[in-house]
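Undergrad: Generate a structure from the sequence data that follows.
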Amino acid sequence: MASLAAQQTAAAIYYSVMGKDATSDAYDYFGQQLEGGSKTLDELTESLLASPEASARFASKSLEQIITQVYTSVHGAAPTASQLSELITGTTTTSSVIAKIVDGLLHYAGTDATTLAQQSAFETTINGSLYPATKSAATEGSADVQALYHSLGRTQVQEGINYWGEVLANGSKSFNEVANAFVNATAALKGLSNSDFVNFIFQNTYNRAATSSELDQYVNSLSNASSRGDVLVDVITSIRSNVAAGDTSAQTSFNAATKVYQQGTLPALNFQEQAASVYLAVPGRGIDAEALNHWSKELAAGKSFSSLNASLLKSGEFQKKGAQLTGDEFIQHVFSAVHGVAATAAQLATYASLSSKEAITSAIIQDLRNSTATDNATVSQQHAFEADIGASLLYNTSATLSATAGGGNATGTVNTGTSHTLSNAETAVLQSAVLNANSANAVNLKFADNLQNLTINGTSAATVSLSDNGVNQGVDITVNNGNVILNAGSGSDTVNVTSSANIASGTGKFNLGAGNDSLLWSGNAASGAANSVGSGISANGGEGVDTISANFITKNVAITGSLLRTATITSNASQFSNFEKIDLAGYIGKATVSGGTSTAANHTFDFGVLTGNASTESSTTVTTTNQAATSNIGSQGFVLSGLADAVKVINAAGGNAAQLEITGNATAASDLSIAFRQNATDHFNINFNAESTSDVNAGSLALSSSSSALMGTALATVNIASGGTGDFDNILALTGSNSQVRTLNISGDHALDLNLGSGFSNVRTIDASSNTGGLNLDTSHGGTGDGLIVQLLNALPLGAVTTGLLAPVLTALGLNGYQLKITGTGAADNFDIAANTSVTGGAGANNYELKSSTSSAGVTINDFDSAKDTIVDGLSGLKISNDASGSAVADYGTRSADVLDGILGTLLGGVVNSAAGLLGGILGLGSSNALTSKVGIASVAFDGTHSNSYVIIDNNNNGTLDRNDSVIYLTDQNHQSLLDSLHYAPEVSVNGVADTAVTDLAVA
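TA: Next up is the predicted model:
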């Protein structure tokens, strides 16, 4: 048999296509196809559409008409024009649209009330075919027929209930006559004496033997021409009447056994869960509709759990799938299926002492389901088995809940349509929940290992406890209640406290437990004011590396006195503990200063309030400053999870606190500045660690640092780790002014788009060799000298001598200084760079966009590969690459390095007025007509294949190498290879889109 999940889907598709209920044979057959993978949902729909019945049903109808008809039957309402358009736009087949409609509603897990109501109605319709019950014509007599089955100890058969119920309903036979038919057809009664018969009936009906008077009464009746059917009816009538106190339990069981179920309905969930648990424990599968319908009703009618196991263990399927095993093998089979792990020797021994297989099966299941163990292993096994039960019964994974009077599992109408306390299995499958904390009771959601999203509403101080056994990976929790007591789970939870939560006067407590958790709040500060956090609010991050929003931390400065003023700084930081990082996203707070003239600026967070180094943020002179108590909050620095609206941090510290983690897209509008205490740190780490499907932009970041003249510590190095989960680029702009930073190190496996502002004027090294994702770099400045002429001179055989001889000339021409040295990644990089920059691009296909590169201040590319790399020269607007559609570069010849050493003396004897003149002399291009092409290559050869080459672009088209011309230095090249491969063409941009081919711009 297929599982209930596959059967339900098959029945739903059948109904949507055929317009009627599927038979049990049909939905099981098609369900097995889906479950076994022989047909996809689309393929099953297509095959049903091809049937003669469906073909006739949809004959001569357009796609829009067919989809509208199916949608209406599934949703109970016709689609809107936009919904219909969305469904059929781009579709390839009618079957795929129908499959999408059915699957989308049947497995909807959202919270939209309209969709949920439509889903419930559709499930009710499908349940009519999954769980057939008494026919309407037989309803009137079915309870009597079920009573006969019960009192005779026979298993109820729906076909029999329908047949005999209809016989009784239409009056063709009396109740006594039908009872006689049942008695005569019951093999267990043959050969029984009258007294044994009476006791047999009483045992099944009253769960006891007949009393002496009862026995005498009915035996005498049988002796006086009454039939056994008459006696059976009398006994049934008697238990339906007022009974003695000792028989009320039997009467309750009788009433349950004779309850008439309407089509599509099932007994209470606890009976369904018991039946489902046995199927998971022995054959190891989800229960099917027929078994669920039959066995849950048997349990509801009074059949014991052990008896259910005994009945099922004898069945053919169970015998083939584990029930045939004996001894420890049988125990191990059941235990492993229930617990998910093998039994220990001690556990095997415990269960081996039981008397039967049904006792063993019952005990293993009930021991785990009823376990009160607290160790993580057992608790996780218990939760997992409950989740398996819930999943096999198709319990909803989303629910709207409320606190239960007296505490415990939450209350809701999910899965039943009526208010009830959720079972552990119902709780265990929850993935999304809305909890209305409507009373100050405990709400146990610890079984919800699969919970991903939770919203907490209300105003009551409910205590909400989540899964803490180490299984849940984390819950996104939205808190609209400022009084809730939240015991979060052991995963990495994110708690977002909204503006609906009254944090100013609330008493909420947030205990986040294990995991790397976040407690976020957008603040409640009015424009230009400070945040207000009630003294009753508290939070503990627990184990792990936890983050708290800066909005929770307040700062107050009270200035007292007249001539000798004292500033007392206080904070509410003691209300929060074990938060290693501070999230600056959305920070809107500021300090509150009283008793003096405040200079506190909006959106300014003073990290010094946590370290005993806070500023008074007042222009009033004070003699003594009393700092707030120190705190371990923020010991590992800052987080940026979203937009920082002109947020400023002052008095930032060093050590592990000198770092910023980017966990979300702050967007280009984000503006964050961090000012460090003097001598605080020699480095700052920026770590991108977001999970995203689109680019993550950290916006602009300014770093302000200073150091003392004597034994000072300068912030010299910024380390950027460009990581995260997903396929996207990380984006960052370093802005503001910082002359201390000299080195940028870039690592990680994601591409980084980095804009280095002009304020970082002293950066000398950008090293991205440890990054594997790629670098898109835009620098506003380069170095100060030691450019393409000096580098060539140093590369000559007598380089040291040469530069020494030419030192006065180089100094006079302003060519000394330092280079900005850039090392790219192994991936494709894009460098938008300024003059006096030396770049090693790395192994990828790189694009070099040069803001300016001339003979006096040029760009050096150390590993240019003419087969894949591209140069875009900003001064000329030309693109130089191996694209043969452009014009070939000219050959300006080569000079031997050895020969060049010998002729440099002549340059000293002449008058060199410019860097261009010096370079022209070196390359033999000093004459007025030396440049015979727009672009050419001149090289200095060091051996037969190795040369350093200059790409020269005659920007002013005067044929002379002068200060206006672009010069680009390429080291470690082959002169002829460059000539063979390089071509140039205008770099054209149309509507901001670069690299448009010239031919694409032609107009007819």
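Undergrad: drop to CA atoms for contacts and neighbour counts, all remaining ones
TA: Fine.
Undergrad: Run through the strands of the stretch 401-550 of the chain in chain order.
TA: Per DSSP state E, counting those that start in this stretch, the stretch 401-550 of the chain carries strands over the ranges 408-409, 411-412, 420-421, 432-437, 442-445, 453-458, 463-466, 476-479, 485-487, 494-497, 509-511, 518-521, 538-540, 547-549.
Undergrad: Save these as TSV, and put in distance to Ser151 and mean neighbour count too.
TA: Formatted as TSV, the strands of the stretch 401-550 of the chain follow (distance: least, C-alpha to C-alpha, whole Å; neighbours: other C-alpha atoms under 10 Å):
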stretch	distance to Ser151	mean neighbour count
strand 408-409	38	21
strand 411-412	37	22
strand 420-421	32	18
strand 432-437	45	22
strand 442-445	42	23
strand 453-458	49	21
strand 463-466	47	23
strand 476-479	53	21
strand 485-487	52	23
strand 494-497	57	21
strand 509-511	56	21
strand 518-521	62	24
strand 538-540	61	20
strand 547-549	66	27
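Undergrad: For these, could you give me a markdown table that also reports distance to Lys851?
TA: Shown next, in a markdown table, are these (distance: least, C-alpha to C-alpha, whole Å):
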| stretch | distance to Lys851 |
| --- | --- |
| strand 408-409 | 66 |
| strand 411-412 | 65 |
| strand 420-421 | 69 |
| strand 432-437 | 53 |
| strand 442-445 | 60 |
| strand 453-458 | 49 |
| strand 463-466 | 57 |
| strand 476-479 | 46 |
| strand 485-487 | 56 |
| strand 494-497 | 44 |
| strand 509-511 | 53 |
| strand 518-521 | 43 |
| strand 538-540 | 52 |
| strand 547-549 | 41 |
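Undergrad: can you tell me how far Ser574 sits from Ser939?
TA: To Ser939, Ser574 is 69 Å away according to C-alpha to C-alpha, to the nearest Å.
Undergrad: To compare with the earlier structure, here is another sequence to fold:
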Amino acid sequence: MASLMYEKQIASIYYTLLRKSPTERELKALSDSLEKKGPAVLQNIISELMETPEAKLLYGNYQNNFEIMRAFFKIVHGREMGQAEFKLWYNDSTLDLNHNLFRIVNELVTNTAPWPKLNDDMSNTDYEFNYPEQRLIDKEHFLDNGNLTLYPGTSNIVPSGDGATDILGIFHVLGAGITRDVSEFWVPLINKGDKTLLQATEVFIKDRPYLNNVTNKTFVKKIFENTFERPATNTELNIYLELLATGSSRAEISINIMKLLRESTNESDATAKSHLAAASHVYERGELPPLEYQEKIAALYLIGAERNINSEALFGWSQKLASGISHDKIVSILTNTSEFNRISTHLDINSYAKRIYLTAYGHNADNSTLEKLISLGDKNKIISAVISSLIDSNTKSKSEYYEKFQFALRIAGSLNYKKDATLTNETGNSPESTINSGITHILSQAEKAQLERVILNLTTDNTVDLTMAANLRELVINGKQEAEITLANYKNYNSTIININGHIQGLKTGNADTLVMLNDSHDTLDTYFYFGSGNDFLGWRADEYGENKISPSLYADGGLGINSISANLISLFKDVFIRKGTHGIPDIETTTYISNIIRFSNFDLIDLYKYTGKVSTKTYIIQADGTIVRSSTVSDFTFDYDFVSNKYGAGGNPNDVGRKGFSIINVTNEQQSTTSDVISVINVTQGASKIYVGNHSNNPVTGDGGNYLFKFKNDVSVLEFFTNQKNGEDILKPLGSSPPEKFVNAGEFALIGETLKTVKINTSGESNNNNLIALDFTSSNVDKVIVSGVHKLGLVATHGSFGAREFTYDATESAGIDITITPELYTSMSKKITVLGSNQGNEFHLFRETKYYPQDKIIFIGGAGDDYFDINNIVTAMGGDGTDFFNIMSSSNKTSTLYDFNSHKDIIGLKSSGIYISGRESGEKIPFTDTVSGGNKVQDYGYIENLFNPNTPLNFHGKVGAVSTMDVTMTKETYIVVDLNDNKIFDTNDALIKISGQPDTAELASQLYY
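TA: Okay, here's the model as predicted:
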């Protein structure tokens, strides 16, 4: 039996194509096929439905296939095509119509767009829709259509009127379960007068042996008890037995008893009367009994039948519960059906208890639990006890919580509950919503378990309990109310982003990484935050001028984990007192720090994203005569780490907030610059010389990184970067998303420190894209950068006239480095730069407009992977294994040097001239040039300088040649020469490339083409 989700999909497609519902037989067959074979069968289903007379009648008047596709798209997606979709579908409208209709549906069934360009780029802003988000909205509409089609019948003619009420009521009186086909057959006939309720009831009784093949006394007792929910008195029993004895039929007696209860005014009959009314309720199209009844039936099917609920069982049995039949009675009825008996009949009480517990909990029961279940002595009691233990919301341990959460999630999945919701907190048992039912109700545990994306609109101070929402990924809180919000203590999903637009009293989170952003740019109010054991973040947008006031009562505890707090939340005021000395006595300076940092605890890192704060300083100069000169200064966009280092005293930091360094994380995934100014961090100590850089520290679309200046104290010798930290976009992307294909600029960092010597960059964060960071060493003495980790790193390096003369980049333990050396490297002072790449592929870049100084030297060393090299006259390149590309940038009488060139795999390129040299047999063969004008042999040249002697010029036989001559060390070497100015003579405008280590120039020339 197919589950509800597949039935909804089939019902939605069926109705979209034929404007009617499938019969129950069709629904079962088609949905079973979809569940077993997957979405591919939908193409056959659509093709078969389009061949029906109804489809031909519906679509016969359309002008062309595209018009049919547009109409179909609108009903399935619930909207018109967007401009991009319109063009793409129009272009494809010449393809098979049925295949196109399948593609329109398949997009929602598989959550995959028909064209990759509309698929899963969360930051795509080229279209009128964010298609990954819009697809989720469209899918909800698609499934809602199925819901409307499935309930209450499988016909587009909804039974209504007195006939429907009476038919439903009489089935309640008879104690029978009504099916949709029965009501749809009899109700129209009764309403039109073609048949009577009496005739229908006679058929119903005749078809049921438990009513037809019993004595009159047994029959009356059963009917009366079904109706009035109590045994008939002797007087009542005798009245109906007398009627039967004098010619009344059992059908007449049944109808009379139903009417008697409907007309009763006795208080003792009130409950039974309400149950009859509920059983007689005619459900509108798409309407179902309340969710509490649906969940009970779904739970029974999950455990007793070991399957998800289907639409017929859901509607029929939840309707029975809603009509007043007890849960125990429903359990008794269901466990005696053939489907439930298939599981239980052959099992003794011991084996049954084991199986039911295992099915419900996913693991075997311990001996104590098993004994308690067996002691119940009844299979119905066992299944009821197991369900009750799982739906009880009280939990005493993490394992117990997850057991109950997983069961609630199974119920939610079986009922196809929605993952996105808008909630309110109108009542004390909040949250409330219309989700899943269409009417306002308090969310069940199963509904909460299914939630992933929530908008919570606060309208009162009532607390909001989301402790069962362990799958919650995104929460937006709107409103200004003194409400406390509690999230799941144990999370099933590892990260949650929370945006607070307004004010709340407090927030309590659990073990997930929780990223909270206060988006109100006004002054913060009194709020408390208690974070759990995840790596959490508390941020505040503030405003771009840093004028906001921070409430002195704002409090936050980061809990366990590596937690980060926005620097915007930390106030920085200091008073500096300078007492002027006299008679050679030096001045005495004391500083008093005034900060709210004591209000925070368990935050290891200070986050600088969108920092707009400032250091406000008041200076008091106390003159020798006692007079005081007052002044004040404000350092905008500046964070002074001395406030963090100041552990004791007024305004101190006893909780060690920020003692492990800094983070720069774009939790809101915003697409504008952090600030137009440079963010300065001063007085950084060695203990805090760690910077955790988010994957998008600034702008995920354009990649514009923020500008930061870090000034270190003289105890700092090592700075560590930890790149690829999680950001908002990383959390929002689905798990298992495509591997990174680009670098995202995470920031530019100017480093100032006299004793700073080493920078370490570890790329082992969990972000989805690779980081690109820029480091300016102009004002530091850094002489070594060490790169390690699992992500490739993009690095832009700037050096100036000062600092270390010899510099090493060591990326041998990394996943690869893509490094660019900026023009400022080359100065009048000699510098030597060595870059060691990894074995996973590297790129070594130079700026083309760089001014070259002959005293500078760069060595690029590749690895076992495929490497790319920019090469000029001061660069020496070693390719290593792999297929390497050497891009020659210089065209002068200075030499570019290549080591370990492999003619079978590597490529030499002069990209600006469109010339590529390799061992691939295409293009022109490179000649071995062994003569110059005058007939002299190459070996007569001596030094390489003779190549440039205008009296003995080297003649080209083609555009490119290979020569052998002595280098400056009197070693015979091989050179590639390229005639860039096409004058057939080698001169200073041409390219000269040294291929070191080649034993035979003629042999190399024979292997190369250009």
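Undergrad: Now do the same contact list for Asp869 of the first structure.
TA: Listed by C-alpha atoms under 8 Å, 6 or more residues apart in numbering, the contact set of Asp869 of the first structure reads 845-848, 881.
Undergrad: hmm, try it at 7 Å
TA: Residues in contact with Asp869 of the first structure (C-alpha atoms under 7 Å, 6 or more residues apart in numbering) are 845-847, 881.
Undergrad: Return the residue of the second structure aligned against it.
TA: In the second structure, the residue matched to Asp869 of the first structure (TM-score structural alignment) is Asp906.
Undergrad: and stretch 40-52 of the second structure, which residues are buried?
TA: Buried positions in stretch 40-52 of the second structure, judged by neighbour count with 16 or more other C-alpha atoms under 10 Å: 42-43, 45-46, 49-50.
Undergrad: So which of these belong to helices?
TA: Of the buried residues of stretch 40-52 of the second structure, the ones assigned to helices by DSSP state H are 42-43, 45-46, 49-50.
Undergrad: Could you tell me how many residues sit around the counterpart of Gly687 of the second structure in the first structure?
TA: Aligning on TM-score structural alignment places Gly687 of the second structure opposite Gly655 in the first structure. Gly655 of the first structure is flanked by 14 other residues according to other C-alpha atoms under 10 Å.
Undergrad: got the contact list for Gly655 of the first structure?
TA: Thr681.
Undergrad: What distance do you get for it to Ala56 of the first structure?
TA: Distance from Gly655 of the first structure to Ala56 of the first structure, counting by C-alpha to C-alpha: 77 Å.
Undergrad: Next: Gln7 of the first structure.
TA: Going from Gln7 of the first structure to Ala56 of the first structure by C-alpha to C-alpha gives 25 Å.
Undergrad: Of those two, which one has the most company?
TA: Using other C-alpha under 10 Å, the more surrounded residue of Gln7 of the first structure and Ala56 is Gln7, with 28 against 12.
Undergrad: give me every residue that touches the nearest residue to that one once chain neighbours are set aside.
TA: Excluding the flanking residues, the one nearest Gln7 of the first structure by C-alpha to C-alpha, 6 or more residues apart in numbering is Gly31, at 4.6 Å. The neighbours of Gly31 of the first structure, taking C-alpha under 7 Å, 6+ apart as the test, are 2, 6-7, 10.
Undergrad: If we use 10 Å, what do you get?
TA: By C-alpha atoms under 10 Å, 6 or more residues apart in numbering, the contact set of Gly31 of the first structure is 1-11, 25, 37, 39, 41, 44.
Undergrad: my read is it is in a helix, agree?
TA: Yes. Gly31 of the first structure: assigned to a helix according to DSSP: H, G, I helix; E, B strand; the rest coil.
Undergrad: Need the counterpart of Gly706 of the second structure in the first structure.
TA: Matched across to the first structure, Gly706 of the second structure falls on Ser670, judged by TM-score structural alignment.
Undergrad: okay, now its match: neighbour count?
TA: Neighbourhood size, Ser670 of the first structure [other C-alpha under 10 Å]: 21.
Undergrad: Also Met258 of the second structure?
TA: Neighbours around Met258 of the second structure, by other C-alpha under 10 Å: 24.
Undergrad: any chance you could map the strands in the stretch 551-700 of the first structure?
TA: 555-560, 566-571, 576-577, 581-583, 592-594, 604-606, 624-626, 638-640, 647-652, 659-662, 671-676, 683-688, 696-704.
Undergrad: Contact partners for the residue nearest to His983 of the first structure when sequence neighbours are not counted?
TA: Spatial nearest neighbour of His983 of the first structure, excluding adjacent residues (C-alpha to C-alpha, 6+ apart): Ala888 at 4.4 Å. Contacts for Ala888 of the first structure (C-alpha under 10 Å, 6+ apart) come out as 880-882, 933-936, 978-985.
Undergrad: coming back round to it: just want to know which of Ser574 and Ser939 of the first structure has more residues nearby.
TA: Using other C-alpha under 10 Å, the more surrounded residue of Ser574 of the first structure and Ser939 is Ser939, with 26 against 16.
Undergrad: Ile411 of the second structure matches what in the first structure?
TA: Residue pairing (TM-score structural alignment): Ile411 of the second structure is matched to Ile389 of the first structure.
Undergrad: Enumerate the positions of the helix or strand that contains that match that are buried.
TA: Assessed by DSSP states H and E, Ile389 of the first structure sits inside helix 376-392. By neighbour count on 16+ other C-alpha under 10 Å, the buried set for helix 376-392 of the first structure is 378-392.
Undergrad: Also stretch 97-111 of the first structure?
TA: Buried residues in stretch 97-111 of the first structure, counted by 16+ other C-alpha under 10 Å: 97-99, 101-102, 105-106, 108-109.
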